[in-house]
Structure formats: structure tokens, C-alpha cells
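Colleague: quick one: sequence and predicted model below, then my questions.
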Amino acid sequence: MAATAVPTEQPTERPTQQATTQTVAQPTTQRRRVAIIGAGPSGLFAAQALMSQDRVPVHVELFDRLPTPYGLLRYGVAPDHENIKAVGDALARTFDSGEVTFWGLIEFGRDVTRDEVLAGYDAVIYAVGADEDVRLGIPGERMIGSRSAREFVSWYGGHPDARRQDLTGVTGAAAIGVGNVAVDVARILLKDPAALERTDMPPRVLVELHSADVRDVWVVGRRGPEHASYTTKELRELVSLPGVQVSIDDYTLSTMTGDPDPKLPRRVRTNLEVLASAAAREVPDADRRLHFEFWSRPIRLHSDDPEPDEVGDDVDHERIPEKVSAMELERTRLDADGRVVGTGETAMVAVQLVLRAIGYRATPLPDVPFDTTAAVVPNVEGRVVDEQGVVQPREYCTGWVKRGPLGVIGSNKADAAQTVAHVLADLEAAPMATAATGAPVRLDVVQLLRERGRAPSTYEDWQAIDSAEIERGQDLGRVRTKLGSWQELLAQVAGSRLAGAAGGAVGEVAAERAPEPS
């Protein structure tokens, strides 16, 4: 069926695929069309920045693989950190203008290509975050019980991709890393599950935590406490857990005598004081223990079964049958060049769960330039460039895929503002053509997806999910109870479509994307 063209400037930078001639967008306004790939905090901050300006009228469309917006804010923030989750209320107001549209259940590169998106929009912003964790690269890493902290956080955060984290038989656990993620997983493991009952944590996660018997948790850092990246707030919360005795390894404790060096940054001095105070405090009737092991690194995971020799550079969920029973640590120091090296002094720690939290990496987007060394989309202040440094017209990036996995959620706001400033400058420099110029039309990407049988979910579908979660929460005396599986989420999407007569099958999505039972 023919459709009326949306006028736009001539795209000269690359040819588009044949599919671009199949369907075109109906004209609505003279607003420039901006697509944002990823509806997490970085994508929403970019949309917010676009809506808060009046230089260039824009219409924004956010695409996400999930039927829920908010990304890391929804699934990466610990359930007991409700104050951080409140940032979502401010981001939700981005949709109030009527010029921001959410399209869920659409995976870039699988459901829609780079060329098709560029054919449909005046600008494209990649805001997909970093979805792969950095590995330890040590023998035994693929054993059962060795996991990424990302997997563990996804599980207790109710991500639909998450597999069950079986804590049966786990009395000792280790978080490798000294950032906020390591502190979060240590806190969830040591915290009384009763204190989590009123959070939005999925009920099945609470059942697992209630049945667990974790008594000892080690937080392991290869450098000293002065190099730790956790915030003071997170550290205080962890070391103040009721019924938990805190200890610091003897070597580090011996270096913490007296007041912290006044030349150190204030945050570091405060953290050292918090640590020293916690280690000196005796907790009567403590039944759990938190061990800080600084200047240490894991060099091998051991099992009571025959030990494997594999280092483990393959897929996260591919396991070998041996179970972790111990972790071998090596004392570290800094060499003359400031690099961390081992001293040869080792110690064994009895653990059945090891969670690596030593960093994240972005993964390549299909056909989009990617720097495999830095694990980012190469860019100059948010303008995407190719491997020769040539700017790619109308392509931008923001968030972790732009700068690497640095900073907290709020860091994405300034980052998005920088990118959006360039988007607006480039849009102003390329005025919208009129139909009289004979310029090519923009592809109606959403209609194209529907014709392919990939009907996207909408913001109204998300509101149906949101309402269902709030209703479930009220039944349990909570603010909400998160729907934590693809089946539950898509049931709400299907119900919303039935109510709105929007049509479009969603059942195949559950079959394709739901994780294997574990």
C-alpha cells in the first residue's frame, strides 16, 4: 500500500537496504525524527535532553529489547535502594510531552538493521550500555559456583533473562572487586532476608534467600582500600548490617594505623575511617562475618572433585560439572611501575560461590563501528566515527557504550547532554527538505516491523506491566512486586493488546528469549 512521504534531507553517506522502499512514514509534524537504541538511563537522559530544548522540534522514538523501559535503573539497582530507583519517576516524565514514543521487544540487529534505522530517522543515538562482564582468566573459572556478579544482580533484580542462582550448600561466598557492585552483592548475601520482604524483589528470589545459609562473605581487592571505588554510602550500609562481624586482613590492618594520609582525597580518607571503625567494633552474637581481603587476587578456584585446567574464555552459562569448594588467593603488591604483581604468598579460602565484579564491557552492535580494545563505539564527544576516525553522519552514542562502564546512573545525564548538543547542532546544519525538493522519504520502521510480524510493545503495554506489579505488591504490603519472567511480562503485554485491540502476536518472543530452565 502506498503511503505519503515524510520529507527529509538527501542521505548521501551510505546506500540503504532494499527494505527501505517497502513502507514509509505518514506525515505528522515538521519535527525531526530521532531514534534512540536502548531505553535505559542513558537513552532516557538523551530523550529528556532533546525534549527540554526548543532549538529544533524533535520527535523521539526509543527502542529496547525488553518490554520495560529504564534498563539498569530497573534491573541493576539493588531492591533495597528505593531512593535511587526514584530517579525513574523523573525519567518517566520524559514521556509526558507526547513526542517521546517507546517501542519494546525490538532487538537492534535482529529485528531491525542499522541501515533501516538510518533510513527512518534524522539521527540515531546508540545507548545500549555494557552487557558483558570482565572475566578473571584463572583455572577453574567455569566451575559450578563461579558466576559473574552481573548474573547475580540480574537474578535478584528480576531481569527476565536471569537464571536461578542456586544457593543450596553455600556457606561461604566471595565478591571479587571493590566497587559498588561487589558491595551490593555482599550486602544482599549477608542481609537478613526479612529486611528485603517489602522491596520489589521477586518472591522466588526471596524464597531462595530465606533458605540460604551464607555465613561468611569475602570482598577481595587486588589493591589497597585507598584504591577502592565503592562510595562511602554503600560501604557504610554494608559494614553496618545487624549481626555481621567485620574483619580486615592482617596485612592491610597493619597499614591502617593512625589517621589517614591528609593528602588522600576526602572520600578515600572517610572510607578508611569507616573501615577501621567497623573492624574495631565487636558485634555481640554475630552469626555472619564479612571479610575484607585487600592486596589479594584469586589465582585458582578449587573443587573437591578432580580439578579442571580450563581457564574459561567461553560462554557464561557453559559450565563444567565440578563445584567450587575453595578459592586460592595470592598476596599482591605494586611494582616500580605501579603495576599489581603477585608476591607468591598464597592462602586458601573455603567458598562455594565466587562472584566476579571487576568490570563490564560493551559488546559490538551489528554493523556499527566498534573499538574492540576499549569496548566502546568509537566517537568524538558522542559523534560516532569509523576506524579511520571519520565521522559517521547522523549516528551518535551515549552512556557506557560511549565512555566505558564508568560512573553512577546520574553520570549519564551530563554525558547525554554532550551528545545531544552535537545532535542538535547537526540537525540545525541540515534543514529539513520539503516534498517539493524530491528528497527521499523516511522509512516507517515500526510499520516495517509489524509487516514482518515483529509487532513492538508500547508504553501503554509497559503501563499495564507497571499496574500489575503495583497490584501484586499491594497484596503483599509492598510498593510493588516485580514480574521477573518473560512469560509474566508478555502475558501483560498480550492482555494490554487485547484490551487496546492493537493486535500482534507475542508468544514467539517468549519462546525465543526465555532462558533455559536451570
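Modeller: Happy to help now that I have it.
Colleague: can we go C-alpha only for contacts and neighbour counts from here?
Modeller: Will do.
Colleague: can you pull out the strands in the stretch 1-150 of the chain?
Modeller: 32-37, 58-63, 100-103, 123-126, 132-133, 143-144, 146-148 (DSSP state E, counting those that start in this stretch).
Colleague: make TSV out of those and add distance to S229.
Modeller: Output for these, formatted as TSV (distance: least, CA to CA, whole Å):
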stretch	distance to S229
strand 32-37	29
strand 58-63	32
strand 100-103	34
strand 123-126	27
strand 132-133	17
strand 143-144	28
strand 146-148	18
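Colleague: which of those sits closest to H291?
Modeller: strand 146-148 (18.7 Å; CA to CA).
Colleague: what is the closest one packed up against?
Modeller: Strand 146-148 makes packing contacts with strand 353-356 when contacts are defined by 3 or more CA pairs under 8 Å, 6 or more residues apart in numbering; DSSP states H and E.
Colleague: another one to put next to it:
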Amino acid sequence: MNARPLNVAVIGAGPAGIYASDILSKSGMEVCIDLFERLPAPYGLVRYGVAPDHPRIKQIIVALYKILQRGDIRLIGNVEVGRDITVAELRERYDAIILSTGADTDAPLDIPGIDAPEVYGGADFVSWYDAHPDHPRTWPLNASEVAVIGVGNVGLDIARVLAKNVQDLLVTEIPGNVAQALAASPVTDVHIFGRRGPAQVKFTPLELRELGKQPGVNVTVDEEDFEYDEGSQAALASSNQQRQVVKTLEGYAMQDPEDLTGARTIHIHLFQSPVEVLTDEGGHVSALRTERTRLNGDGTVTGTGETRDWPVQAVYRAVGYAGSPIEGLPFDHERHVLPNEGGRVLDQDGQPLTGVYATGWIRRGPVGLIGSTKSDAQETISNLVADAQAGLLGSGRQDGAQAGHDAVMALLTDREVPFTTWEGWELLDAYERELGEAYGEVEGGRGGRERVKVVARDAMTAISRSSDVPVDLIGEPDADRVPQRVAHRLED
């Protein structure tokens, strides 16, 4: 074991990074932890990946807040690894680094027509309505009929936000630019497509039930979409959650058509595999072509050759998230993760990179929720502690000014990086809560909201650093920070 505290940098202040930091802080080792976040606000996809009308997410934020509020984990926000400081520079100054950068892009869907201009990544749409500072402030909501590909909770979120009456969102933290755009949307029908059957969909019961509780919105499922093979029956027998999902879907299918009086409808289509996005002569989306599938007996499906064209003017891909490469580290481009064994990141030869670890979705891929994230973090930290006890960490590091927190703060200050801190986040948190109270009075006399997000990165940073706050709290994103896949929207 080291005579001095172990200096550890954790990259990514979402649940994975915060839980890993918490577990490490309670490991019994003497350790100094710096938690880096590329945005001026913590919490990752809990803040920027969940629809604003999901109040239960607040419970997760409360738990994460209590961990960081203790003060033994130092938050360093608005610092992008690879841009403001490199992995190599971190490795020079810390005994270990833990990557918890998550998955922030859409998994690919390789079908003809997928590059049409009205085909959108679900992750990008979520980033827009969740006020991510590095995404364009506008969204092209011009379609009356929309397709959402994917039967997970992200697909449900997208469909619900598209179909929901915007007045019912004004009690949430949704910013004004998003509310204004959604209010003008002409959408009437949102079609959700899944290639398998009801026993295989990835919805969670509560989210699926909430779909049918929106005023003025119908939810329909075709009675023909309820087929079960031996694999399906086994899945239902082993999962109470899946049984609840099927029961809810069956309830939607058995509704009396006369009761479906909403102005907008969400249609859930099962056993429909997308095979092509069709476009008109101008190259714009005109329909989604799907192929009917059938069960094989083990819960998998095979195409029947029977196709159908669904008239839509926009398509949203919600088939999963994918991690992004981290400059200076190996990357598995097929699985979109850091190659690792038990959280130890592996080099190109399959050998552990000394002092480099991964946890969360960048380690295992975008599967599992908080429970999986905690167990991931536990295994990663256990291996880090074992390596430290074996004397593998910190043997080449210097004490004093060249190592750890003080050295990195000096480097960021020299580079004039406007980093933020936990105290800065508390200032921004309080500011957003004050905005919520004020906006509630302005928007229909509904009373105060819990918060309204500040959108612009420079405004978030200024508030966090007690600088002069820009008048425009929404603004436009820094062009050089906008993901390349959505940069064209700045020109629209």
C-alpha cells in the first residue's frame, strides 16, 4: 500500500461515476478522488437522458446529491477529457483513472433510406428536449405522422413527448424553447415499431401504463400482435415485470374504439421489422416499410416476406445507445465499449492497462439500470483496490506539486479552462429552482415549477462561477462542441 493517499480521477459524473467514487471512498483505503464532468452540471443521463415528465428520476438525483454533498469527492465540471486535458496528462498526475463516460450516441440501424434528412437519432431528440447545452436549440417538428423504431423506454419517452399536450409539460423543468416548438407541432399519429412480440418488448410496466394516462392521447395495439411461442411463455413465467407489460398491452388492445376520442394517437405495432425508409422524389421521408415477422419457437423471429408501407414524414431511431471512443484509449468499435476484464481496461494485446479502469455503460454497453450500475462499480473498485494492495498503482508517481488535485487545478488554470465545482453546481441548482418559481407564474398561472433548466453552457458556467450572467439563458451552442452528427441543424 502507498504511504500517501491514492490519487484517483473518475471521468464522468453520471450515476456510474458517482457510485464508483462513493464505493471507492468507503473502501478503507486513504484516497483522494476528483470527479471530472464535461458539462457544468453533474448527473449525466439522469439530467440529460430522461424525459422531463418522469418525476421518479428525482429520487435518483436525491441519492446522487447526498453522495456529492459530503465533500469528500471533489467535482470538477466543465472539463472535457480529450479537449481540455488529455488521458495521458491525467495518467501522469493520478495513480488511477476510472472511465465512466457512459453511452451518449444512437446505436446504428443499417437499412436503406436511413440517411434521409427526416430520420433522427432518438438520443439527439432526447438531448434537445432535455436542454443539453451542446445540441442545437431547434428541432424540425413538421411531421403529422411519425415512426419510432424501438420498443424500449427511450422509444416510449419519444412517443409520449411528441404526442403529449404541451400544457401538461409546463409543470416540468422543460425550457421555453422546447415548449414553444412542441406546442406548434402538427403531429397526430405516432407509430412505435418492434420486430418481436409482446413477451420480448423492453418497456417497463410503469412507463407503459403512464402512456395511456395522457389527456387527449389514445394508445392502441392490434389484437393480431399477441402471439406466444414456447420461448415467449418461458420469458413470461420467469418475469413478473414482463407479465405486467403484456397485461397492459392487452388492455390497450381491448379498448372500445368509441372510447378513443383523443386528438393524437400512439400506435404500438409488434412483429414488424423495419426494412426500408421510403422517400419521395425530393429525397424526403414518405413512409416506413416493415416486414411482418413470426416467432421461431424460442422467442426469436423470422421475416415472413409480407411487407407493409406506413405513411410517415419522420422516423426516430430508438434501438439503443452506444458509447463513444475516448482519445488515447483502446476502443471496441463493434460493442462500442472500452475493452476490459472486470473493469480493468485492456490494451490492444489484451493486457490490462496499469491504473486504467471502466465502469457503467462504457464498460458493459447500454444495458441495465441503477442496480447493474452499482454492481459494475463494485467489481471495478474491488479490482482497483486489489491492484493498489498489490503495489501496482502509484509506484511511478511523484509526490507534491506534480501529482493529483493541485497539479491538475494548476494546469487547468494555466490553460484558462473555466472549470466549475460542487459549490458552483449548488449555485446553478438554486438559480434553476428560482427560475422555476418565476416561470410558473408567467405560464398560465399554474404556480411555481420545481426548476427550469438553464440551457446555454456559458450561462451555466457563469452562474456556477459567480460571474456576470448572460441575458439569454438559452442562446446557441458553441459550434465546435456540437456533435458532428447533428451539426447540420445549426444551418437549418
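Modeller: Happy to help now that I have it. These figures come from a predicted structure and were not determined experimentally.
Colleague: hmm, back to that, can you lay out the strands of the stretch 1-150 of structure 1 as JSON lines showing mean neighbour count and distance to I84 of structure 1?
Modeller: Below are the strands of the stretch 1-150 of structure 1 laid out as JSON lines (neighbours: other CA atoms under 10 Å; distance: least, CA to CA, whole Å):
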{"stretch": "strand 32-37", "mean neighbour count": "22", "distance to I84 of structure 1": "23"}
{"stretch": "strand 58-63", "mean neighbour count": "24", "distance to I84 of structure 1": "22"}
{"stretch": "strand 100-103", "mean neighbour count": "22", "distance to I84 of structure 1": "22"}
{"stretch": "strand 123-126", "mean neighbour count": "25", "distance to I84 of structure 1": "24"}
{"stretch": "strand 132-133", "mean neighbour count": "18", "distance to I84 of structure 1": "23"}
{"stretch": "strand 143-144", "mean neighbour count": "23", "distance to I84 of structure 1": "33"}
{"stretch": "strand 146-148", "mean neighbour count": "22", "distance to I84 of structure 1": "23"}
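Colleague: which one, of those strands, ends up nearest to V219 of structure 1?
Modeller: That would be strand 146-148 among the strands of the stretch 1-150 of structure 1, by CA to CA, at 14.1 Å.
Colleague: the closest one maps to which residues in structure 2?
Modeller: Alignment of strand 146-148 of structure 1 against structure 2: residues 119-121, by TM-score structural alignment.
Colleague: average offset between that stretch and structure 1?
Modeller: Compared with structure 1 after the fit, stretch 119-121 of structure 2 shows a mean deviation of 0.6 Å (mean CA distance after the TM-score superposition for structure 1).
Colleague: looking at this, E282 of structure 1 is in a strand?
Modeller: No. For E282 of structure 1, which was evaluated using DSSP: H, G, I helix; E, B strand; the rest coil, the result is coil, with no strand membership.
Colleague: residue contacts, it?
Modeller: Under the criterion of CA atoms under 8 Å, 6 or more residues apart in numbering, the neighbours of E282 of structure 1 are Q245.
Colleague: ok, now the one 4 residues further on?
Modeller: When the contact criterion is CA under 8 Å, 6+ apart, the partners of A286 of structure 1 are G243, V244, Q245.
Colleague: so which of those residues comes closest to P69 of structure 1?
Modeller: So of these, ranked by how close each gets to P69 of structure 1 (CA to CA), first place is V244, at 36.1 Å.
Colleague: any idea how far that closest one is from A286 of structure 1?
Modeller: 5 Å (CA to CA, to the nearest Å).
Colleague: same check, this time on N83 of structure 1
Modeller: 28 Å.
Colleague: what number of residues lie near the closest residue in space to P418 of structure 2 that isn't next to it in sequence?
Modeller: The spatial neighbour of P418 of structure 2 that comes closest, neighbours along the chain excluded (CA to CA, 6 or more residues apart in numbering), is N78 at 6.9 Å. Per other CA atoms under 10 Å, the neighbour tally for N78 of structure 2 reads 23.
Colleague: show me what contacts the alignment partner in structure 1 of N78 of structure 2?
Modeller: In structure 1, the residue matched to N78 of structure 2 (TM-score structural alignment) is L105. L105 of structure 1 sits next to D64, R65, L66, P67, P456, S457, V509 when contact means CA under 8 Å, 6+ apart.
Colleague: flag every buried residue along the helix or strand containing the last one.
Modeller: Going back to what we said before, that points to V509 of structure 1. Using DSSP states H and E, V509 of structure 1 maps to helix 507-513. When neighbours are counted by 16 or more other CA atoms under 10 Å, the buried residues of helix 507-513 of structure 1 are found to be A510.
Colleague: stretch 300-317 of structure 2 now?
Modeller: Buried residues in stretch 300-317 of structure 2 (16+ other CA under 10 Å): T300, V301, G303, T307, W310, P311, V312, Q313, A314, V315, Y316, R317.
Colleague: from the centroid of structure 1, which residue is nearest?
Modeller: L72 (4.2 Å; CA atoms, centre = their mean).
Colleague: how about that residue, what's its match in structure 2?
Modeller: Using TM-score structural alignment, L72 of structure 1 pairs with L45 in structure 2.
Colleague: just checking, that match touches G14?
Modeller: Yes. Here L45 of structure 2 reaches G14: they are 6.5 Å apart, a contact under CA atoms under 8 Å.
Colleague: ok, the counterpart of V56 of structure 1 in structure 2 - contacts?
Modeller: By TM-score structural alignment, V56 of structure 1 lines up with M29 in structure 2. Going by CA under 8 Å, 6+ apart, M29 of structure 2 touches P5, L6, V385.
Colleague: all set now, cheers.
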